[in-house]
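> Sequence plus predicted model, see below.
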Amino acid sequence: MILDEQYTLANGVTIPKLGLGTWRIDDDAVAAVVREAAAIGYRHIDTAQAYGNERGVGEGLRASGLARDALFVTTKLVAESKTRADAARRIDESLRLIGLDHIDLMLIHSPQPWAEFRAGGDYDAGNLEAWRALEDALAAGKVRAIGVSNFERADLDNLLAHGSVAPAVNQVLAHVGATPFDLIDYCRSKGVLVQAYSPVAHGAALDDAALGAMAARYGVGVAQLCIRYCLQLGLQPLPKTATPAHLRSNAELDFVISEADMAVLQQARRTDYGAASAFPVFGKTRHPAAEART
């Protein structure tokens, strides 16, 4: 069962192959979702300071009744935090809000502040400052692994060249129709695991007729097909849902997409996100990936 399978990060820490994303699940609702997910068998929960639900995630983890070492918790440093002192303070605040003595994986959420995401500003120095705070937290045992999110090759190179610890993970938007193959290959060459957020294209993939037809041939739903696609690329998907039935079906992945169908999926053009293009976390009217072809 996929919920029992793990990857091993470059520093030897193991991480469940399938995680639960909690973006846009309100703080007062997320505890019940986390508790239900844990009961189904999920052991990896992904949150972020920007999501505003770390407190609720922690409540759900405690309500699960599971031992701390049975759980893998990821959170992310807000994109605007670009000094060592500020990042250190925010790391401690995440520990307090979630109610943990350590976090399994902590990421820099974006190389640029959200209001300037992909706008070309130079934040190399600020990213190194934030990275050093994460390195400090790693050395102190506050976190077990550190990484990044939404980093492109140049952003990674900055940390690889000047940091003391290489990023263990790069969490990026990756789904059928928008898979950054060059970046994935580069990360793999550096020993960086790529996590795939929004593997169902923010839900837009569910309305894709071609994906529906392919999924039907395997006797699965579109979401299952999309999650399995990421796994077969060696990615670590983080599907988000608050619905118990979907929590279960998202983990029912005991099928293999054929090489021919994988080739079709890898060549797919990006999905139109439609109404899902607006994401308040980013401080923009549209998610930057909705503007690009990959």
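Right, received. Where do you want to start?

> Could you use CA atoms for every contact and neighbour count after this?
Will do.

> how about the host helix or strand of residue 132: buried residues?
Element membership for residue 132, per DSSP states H and E: helix 124-139. Buried positions in helix 124-139, judged by neighbour count with 16 or more other CA atoms under 10 Å: 124, 126-135, 137-138.

> Hmm, residue 62 and residue 31 touching each other?
No: Residue 31 is beyond contact range of residue 62, at 9.1 Å (criterion: CA atoms under 8 Å).

> These two: which is more packed in?
Neighbours around residue 31 and residue 62, counted as other CA atoms under 10 Å, are more numerous at residue 31. The numbers are 24 against 18.

> need the contact list for the closest residue in space to the more buried one that isn't next to it in sequence.
Leaving aside its chain neighbours, residue 31 sits nearest to residue 60 (3.8 Å; criterion: CA to CA, 6 or more residues apart in numbering). Contacts were defined as CA atoms under 8 Å, 6 or more residues apart in numbering; by that measure residue 60 touches 30, 31, 32, 33, 34, 35.

> what about versus this one:
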Amino acid sequence: MAWGEGGERSILSNPVYLAKKAHEAKRFGERAKEIKPDKVLEAAGKRSRFYKGIKISGLVLDVGCGYGPDALAILNSCACEVVGFDISLGALELAGEVLKGRSAHLLAADASSMPFRDGAFDVANVSYMLHHHPWPVIERIASELARVLKPGGKLVVREPCPSDERGALVEEVWGLLHELGALKDLGQELSTELRGFLHLCSTLFGFGWLYPTALEQLLRSKGFEVVRLEFWNEERDLSALLDSAEERARELDFDEAERAFIRARLDDLREKMNSLGFKRTRERRLFLVAIKGEGSSP
């Protein structure tokens, strides 16, 4: 078994994975302090179109609800009640402000162990959350979704995905090989700060793409029937992304040599972007709807 005996139990208790989760919760909480409610309202408006045509009603679970844009989009599009949860208390605080006065209930919880009874929900929504986790944990989350949904319940998933699954997998493998080689040669000389940064943000300790083919197969194995699978492209500003990377690098306490190396890497990427005249790109997204079988169990 790739993750050691116990599969998802092994990775769920792994100190590096726990550190990554804590980092994500803190990062989203810090970002929530900088985001104005109007921005969440704007995002909700853009997302509403995904929910208007899929007949959502009853009690809806918003898994990893973050700042609340999807919960708000669902409430604006459908007659229902929403329960949202997230591991980030800061994100939940902003979501509470955005959803004040609406039929929404928020709590802190973990998607790998949902604090709800079996068959509690009519619909479950998962938006831009699964790709933060390794595959054994995604399997665990899929089991939890199958458990908390009623028979005939609806699962809605929106996630980033690669345009070319095979090409993306090859890139991930090569990236891992190169990084392992670098860590083997330089690992003992890396500072504690840079080593921690690699653990949280690198190819090795990131979890790459969410592959639609694998996700579809997983959901079928959990008793779901995929009834809708669509793709669209979302435009991103590469220059703004590089600006964000520079800002994050400045916030970290690197020594002079490490800072110079990161500066050179960022300059290299910006020079390539300018040479290509390629300052905006399109990233692929999937939209999936699945129905839990009447006799299925997680």
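Looks like it came in fine. Quick caveat: nothing in here was measured; it's all calculated off a predicted structure.

> Quick check: TM-score for this pair?
The TM-score (TM-score structural alignment, normalised by the length of the first structure) is 0.31; 145 aligned residues with a CA RMSD of 6.1 Å.

> re earlier: tell me which helix or strand comes right after the helix holding residue 132 of the first structure.
strand 143-149.

> the inter-axis angle of the helix or strand following that next one versus helix 124-139?
Once strand 143-149 of the first structure ends, the next helix or strand along the chain (criterion: DSSP H and E) is helix 153-162. Helix 153-162 of the first structure and helix 124-139 are oriented at 60 degrees to each other (axes from the mean of the first three to the mean of the last three CA atoms, to 10 degrees).

> List the buried residues in helix 153-162 of the first structure.
Neighbour-count burial for helix 153-162 of the first structure [16+ other CA under 10 Å]: 155, 156, 159.

> quick one: it to strand 143-149, angle?
Counting by the same axes, to 10 degrees, helix 153-162 of the first structure lies at 140 degrees to strand 143-149.

> And helix 153-162 of the first structure, what does it pack against?
Applying 3 or more CA pairs under 8 Å, 6 or more residues apart in numbering; DSSP states H and E, one finds that helix 153-162 of the first structure contacts helix 124-139.

> What residues does residue 40 of the first structure make contact with?
By CA under 8 Å, 6+ apart, the neighbours of residue 40 of the first structure are 247, 248.

> er, residue 20 of the second structure I mean
199, 200.

> now do 7 Å
Contact analysis of residue 20 of the second structure by CA atoms under 7 Å, 6 or more residues apart in numbering lists residue 200.

> Please apply the same query to the one 10 residues further on.
Each residue near residue 30 of the second structure by CA under 7 Å, 6+ apart is listed here: residue 90.

> The strand or helix carrying it: how far from the chain's middle?
Applying DSSP H and E as the criterion places residue 30 of the second structure in helix 15-34. Offset of helix 15-34 of the second structure from its chain centre (CA atoms, centre = their mean, to the nearest Å): 12 Å.

> re the thing from before, now do the buried residues in the helix or strand hosting the residue nearest to residue 31 of the first structure.
Assigned by DSSP H and E, residue 60 of the first structure belongs to helix 54-63. By neighbour count on 16+ other CA under 10 Å, the buried set for helix 54-63 of the first structure is 54, 55, 56, 57, 58, 59, 60, 61, 62.

> next one: stretch 239-248 of the second structure
Residues of stretch 239-248 of the second structure classed as buried: 239, 242 (neighbour count, 16+ other CA under 10 Å).

> all strands of the stretch 51-200 of the second structure, in order?
Secondary structure of the stretch 51-200 of the second structure (DSSP state E, counting those that start in this stretch): strands located at 58-63, 80-86, 104-108, 121-127, 149-160.

> I misspoke; the intended subject was the first structure.
In the first structure, the strands defined using DSSP state E lie at 6-8, 14-16, 20-21, 44-46, 72-77, 103-108, 143-149, 169-173, 193-197, 236-238.

> Specify the angle between the longest one and strand 103-108 in degrees.
Taking the same axes, to 10 degrees, one finds that strand 143-149 of the first structure is oriented at 30 degrees with respect to strand 103-108.

> now the end-to-end length of stretch 145-160 of the first structure.
Counting by CA to CA, to the nearest Å, you get 15 Å between the two ends of stretch 145-160 of the first structure.

> quick revisit: going by neighbour count, which of the contacts of residue 60 of the first structure are buried?
Among the contacts of residue 60 of the first structure, those buried by neighbour count (16+ other CA under 10 Å) are 30, 31, 32, 33, 34, 35.

> Tell me how far the residue lying closest to the fifth one once chain neighbours are set aside lies from residue 54 of the first structure.
Distances taken as CA to CA, 6+ apart put residue 60 closest to residue 34 of the first structure, at 5.0 Å, once the chain neighbours are dropped. Taken as CA to CA, the spacing of residue 60 of the first structure relative to residue 54 of the first structure amounts to 10 Å.
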